[in-house]
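[1] sequence? don't have it. structure:
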């Protein structure tokens, strides 16, 4: 894929504005087509996705006639976006590649695989570790006179609202390395504002996660770990950049 992108970037240099607009139209059509196909596939497998995401023994219910349909549609949109993601990335990068300098292209090609891997790592981490812990904690409040009645919409919203932000949060080390490599950040700045960033992390985790303290703490702790990891990576990137200048 990266080799094809490089070839596309070389072929598109020197195009006129009309050519670029025509190309943009074609790429938008391809993206829309990929999204439509992805959503259709996602809708077909929506029931299987619900079964896979079900981490509690209780049966889910729907509270109004259209709830199950709209949940399937929500999963189809999320799944369709995921399936069409490679096509969208390819079309986007192919379009902007001719405008990038060589060092910017290098950063893009090196960083893109890490973006995808870190996002998947965050999603898997949340699904395999955080979600079971969160459900175990919350379901423990049930009693003989207090039985859970969980709707499919609230359940899927809770799951997606936890695993997707984790995928985004796991991009932190990559963002820090990128900002350090272009001189915007230094490891000294990261260390100096560590306490302030811990506060920001808890605020962000409060906004991104479902409204309960346990989910917020479970999200904040990995973010703090990622921030400490970012400091180490920033130091490495900083010294490499300094040596290149010398």
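    Thanks, I have it. Note that the coordinates shown come from a computational prediction; the quantities given were computed from them, not determined experimentally.

[2] can we go C-alpha only for contacts and neighbour counts from here?
    Noted.

[3] List the buried residues in the longest helix seen in the chain.
    If you go by DSSP state H, the chain has its longest helix at helix 213-245. Across helix 213-245, burial judged by 16 or more other Cα atoms under 10 Å covers 214-220, 222-224, 226-228, 230-235, 237-238.

[4] can you check stretch 114-128 too?
    Across stretch 114-128, burial judged by 16+ other Cα under 10 Å covers 115, 118-127.

[5] likewise stretch 194-212?
    Applying a neighbour-count criterion of 16+ other Cα under 10 Å, one finds 194, 197-198, 201-202, 204-206, 208-210 buried in stretch 194-212.

[6] Stretch 102-114 now?
    105, 109.

[7] And the nearest residue to residue 34 once chain neighbours are set aside, which helix or strand is it part of?
    In this structure, residue 34 finds its nearest non-sequential neighbour in residue 84, 5.4 Å apart by Cα to Cα, 6 or more residues apart in numbering. Per DSSP states H and E: residue 84 is located in helix 67-96.

[8] now the helices for this structure?
    Counting by DSSP H, the helices of the chain are 2-11, 17-44, 46-53, 67-96, 102-125, 131-139, 152-169, 172-181, 187-192, 194-208, 213-245.

[9] between the longest one and helix 131-139, how big is the angle?
    If you take axes from the mean of the first three to the mean of the last three Cα atoms, to 10 degrees, helix 213-245 sits at 150 degrees to helix 131-139.

[10] what about versus this one:
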């Protein structure tokens, strides 16, 4: 490695570090805002099923702070995820063509929409199903249900956040395909491993019964297949663009100026 190459590599590392720091700052800023809204959001969840039907207790002086931190982190992720994708786009932008820059940038707002959709699916479907299952098991064993508020919400966040992040899969795949870091062939070759991983995740975040795993696993697999299809659409468009550029080098060079 010569001095010029080493210098260029160090510039890239420094640039990447700066962008990662910006993402962390946005996450911290989002968490700071989250502390403001944590209490009303917490009270909302306390007034809706299943929390409003059970007594939640505090077993540790730090439980209230832990809940505030969990809600603040969740709120902080809402702006941090699309901003992280924007920083990745900005980092790779110098190596992208003009049409690739514009196309990949348009996907970033959809990352926020899918994250919110994942939150809704995780809470209203997966979490409620899992909680109902566990309470039924407790009742069948004639156990007295005494829930800690920190344990209840940790149980909820451990389900909702992973599901929300999995809902980002189509946008992430489209984004990376536009950046030429992924293509549909790679996704198809890794399909069996992806299915296995998604099945394991669905099994871990749901009650230990087949029906629950299927209810969660099927949407996850469908999201992967949608991602493969969307990646194929983008990749085909890229190949057509490359073919056009080869056949019309003068036209492309003039358009790039």
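    Done, it's in. Given the structure is predicted, the values throughout are model-derived calculations rather than measurements.

[11] Please look at the residue nearest to residue 34 of structure 1 and residue 32 and confirm they touch.
    No - taking contacts as Cα atoms under 8 Å, residue 84 of structure 1 lies outside contact range of residue 32: 9.1 Å.

[12] now the helix or strand hosting residue 244 of structure 2 against helix 108-121, angle please.
    Assigning secondary structure by DSSP H and E places residue 244 of structure 2 in helix 210-247. Angle between the axes of helix 210-247 of structure 2 and helix 108-121 is 170 degrees (criterion: the same axes, to 10 degrees).

[13] Can you tell me which helices and strands the very next helix or strand once past helix 210-247 of structure 2 packs against?
    Using DSSP H and E, the helix or strand that follows helix 210-247 of structure 2 in sequence is helix 249-256. Where contact means 3 or more Cα pairs under 8 Å, 6 or more residues apart in numbering; DSSP states H and E, helix 249-256 of structure 2 is not packed against any helix or strand.

[14] buried residues in helix 249-256 of structure 2?
    If you call a residue buried by 16+ other Cα under 10 Å, then helix 249-256 of structure 2 has no buried ones at all.

[15] by how many degrees do it and helix 98-106 diverge?
    Interaxial angle of helix 249-256 of structure 2 relative to helix 98-106 (the same axes, to 10 degrees): 50 degrees.

[16] Contacts for helix 249-256 of structure 2 next, please.
    By Cα atoms under 8 Å, 6 or more residues apart in numbering, the surrounding residues in contact with helix 249-256 of structure 2 are 98, 245.

[17] Now check residue 160 of structure 1 against structure 2: what is it aligned to?
    Correspondence of residue 160 of structure 1 to structure 2, assessed by TM-score structural alignment: residue 157.

[18] Now do that match against residue 80 of structure 2, distance only.
    Distance of residue 157 of structure 2 to residue 80 of structure 2, given as Cα to Cα, to the nearest Å: 17 Å.

[19] now do residue 14 of structure 2
    Shown here: residue 14 of structure 2 relative to residue 80 of structure 2, a distance of 20 Å by Cα to Cα.

[20] neighbour count winner among those two?
    Using other Cα atoms under 10 Å as the criterion, residue 14 of structure 2 and residue 80 rank with residue 80 on top: 23 against 12.

[21] which ones are touching the nearest residue in space to the more buried one that is not next to it in sequence?
    Nearest non-adjacent residue to residue 80 of structure 2, counting by Cα to Cα, 6+ apart: residue 27, 5.1 Å away. Residue 27 of structure 2 makes contact with 73, 76-77, 79-80 under the criterion Cα under 8 Å, 6+ apart.

[22] Serialize these to CSV and add fields for distance to residue 252 of structure 2.
    Output for these, formatted as CSV (distance: Cα to Cα, whole Å):
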residue, distance to residue 252 of structure 2
73, 46
76, 43
77, 40
79, 37
80, 37
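
[23] Please indicate which of these are buried?
    Among the contacts of residue 27 of structure 2, those buried by neighbour count (16+ other Cα under 10 Å) are 73, 76-77, 79-80.

[24] before we move on, back to that, so how far is the helix holding residue 244 of structure 2 from its chain's centroid?
    The chain centre lies 17 Å from the centre of helix 210-247 of structure 2; the measure is Cα atoms, centre = their mean, to the nearest Å.

[25] what's the angle between that helix and helix 149-166?
    Orientation note: helix 210-247 of structure 2 sits at an angle of 30 degrees relative to helix 149-166 (the same axes, to 10 degrees).

[26] What is helix 210-247 of structure 2 packed up against?
    Packing partners of helix 210-247 of structure 2 (3+ Cα pairs under 8 Å, 6+ apart): helix 169-178, helix 184-189, helix 191-204.

[27] give me that answer again for 10 Å
    If contacts are counted by 3 or more Cα pairs under 10 Å, 6 or more residues apart in numbering; DSSP states H and E, helix 210-247 of structure 2 sits against helix 98-106, helix 128-140, helix 149-166, helix 169-178, helix 184-189, helix 191-204, helix 249-256.

[28] So for residue 64 of structure 2, which of the ones you listed sits nearest?
    helix 149-166 (7.3 Å; Cα to Cα).

[29] the inter-axis angle of that closest one versus helix 191-204?
    For helix 149-166 of structure 2 against helix 191-204, the angle by the same axes, to 10 degrees is 160 degrees.

[30] From the contact counts, what lies against helix 149-166 of structure 2?
    When contacts are defined as 3+ Cα pairs under 10 Å, 6+ apart, helix 149-166 of structure 2 packs onto helix 3-46, strand 56-57, helix 63-92, helix 108-121, helix 128-140, helix 191-204, helix 210-247.

[31] Give me the contact list for the fifth one.
    Applying Cα atoms under 10 Å, 6 or more residues apart in numbering, the set of residues contacting helix 128-140 of structure 2 from outside is 49-50, 121-123, 126-127, 141-145, 152, 155-156, 159, 205-209, 212, 215.
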